[in-house]
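J.: how does the following fold in three dimensions:
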Amino acid sequence: MQNLITSLYNDEAGFIVSAELVLIATIAVLAMIVGLSEVALNINNELEDVGSAFSCVQQSYCVDGFWGHKGHIQGSGFDDHFDFCAGECDIH
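T.: As a prediction, the model looks like this:
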């Protein structure tokens, strides 16, 4: 048993390959972290643009009254006011 432990301790055949794999894996993980953080930032920016687009939708309407020979109906209307904090880049 002592000979097996000594031979494994002295064996350095796979050391270089293991060190290279650790280095490559570290670089790959760092690249993934940077890439995913950029993806998250850009998704957040696009969703903010979508929210700003929804806040810019004109929701007001106006229906004119109808007049006929024997009757009439009044028109109606609604005016959409500017929302508080409905500007561009206001979501933090």
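J.: going forward, measure contacts between C-alpha atoms and count neighbours the same way
T.: Noted.
J.: need the longest helix for this protein.
T.: helix 15-55 (DSSP state H).
J.: just checking the distance from that helix to the centre of its chain.
T.: In terms of Cα atoms, centre = their mean, to the nearest Å, the centre of helix 15-55 is found 12 Å from the chain centre.
J.: beyond it, next helix or strand please.
T.: Once helix 15-55 ends, the next helix or strand along the chain (criterion: DSSP states H and E) is strand 61-63.
J.: so which bits of that following strand are buried?
T.: Buried residues in strand 61-63, defined by neighbour count with 16 or more other Cα atoms under 10 Å: none.
J.: now show me the structure for the sequence below, then we'll compare the two:
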Amino acid sequence: MNALFNSLLNDEAGFIVSAELVLVATIVVLGMIVGLSELALNINNELEDVGSAFSGIQQSYEVRGMQGHKGWVDCSDFYDTVDFCAGQFDVQ
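T.: From the prediction side, this is the model:
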């Protein structure tokens, strides 16, 4: 049993392959981190553009009143004001 343990301890046949795999795996993981970071940034930018587009929709409406010979009906209107944080590039 002791001889088997010593032979396994001194065996270096797969050491180079293991070191190369660790190096390649490290580079792949670092590349994935950078890629996912860029992906998250671009998704946030696109969602901010969609939110800015929705906030830029004109929301006012107006119903004109009616006038006749013996009476009139008042009109109704609504004018949209600028929302808080409704500009472009609000998401940081």
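J.: post the TM-score for the overlay when you can.
T.: Here the TM-score for the pair of chains, by TM-score structural alignment, normalised by the length of structure 1, is 0.86; 92 aligned residues with a Cα RMSD of 2.0 Å.
J.: which other helices and strands contact the longest helix of structure 1?
T.: Contact partners of helix 15-55 of structure 1 among helices and strands, from 3 or more Cα pairs under 8 Å, 6 or more residues apart in numbering; DSSP states H and E: none.
J.: that helix vs structure 2, average distance?
T.: Aligned to structure 2 and superposed, helix 15-55 of structure 1 gives a mean residue distance of 0.7 Å (mean Cα distance after the TM-score superposition for structure 1).
J.: so where in structure 2 does that helix end up aligned?
T.: Using TM-score structural alignment, helix 15-55 of structure 1 corresponds to residues 15-55 of structure 2.
J.: what about the residue nearest in space to the middle of structure 1, distance to residue 49 of structure 1?
T.: Centroid-nearest residue in structure 1, with Cα atoms, centre = their mean: residue 43, separated by 2.5 Å. Look at residue 43 of structure 1 and residue 49 of structure 1: by Cα to Cα, to the nearest Å, they are 10 Å apart.
J.: likewise residue 16 of structure 1?
T.: The value you get for residue 16 of structure 1 to residue 49 of structure 1, if Cα to Cα is used, is 50 Å.
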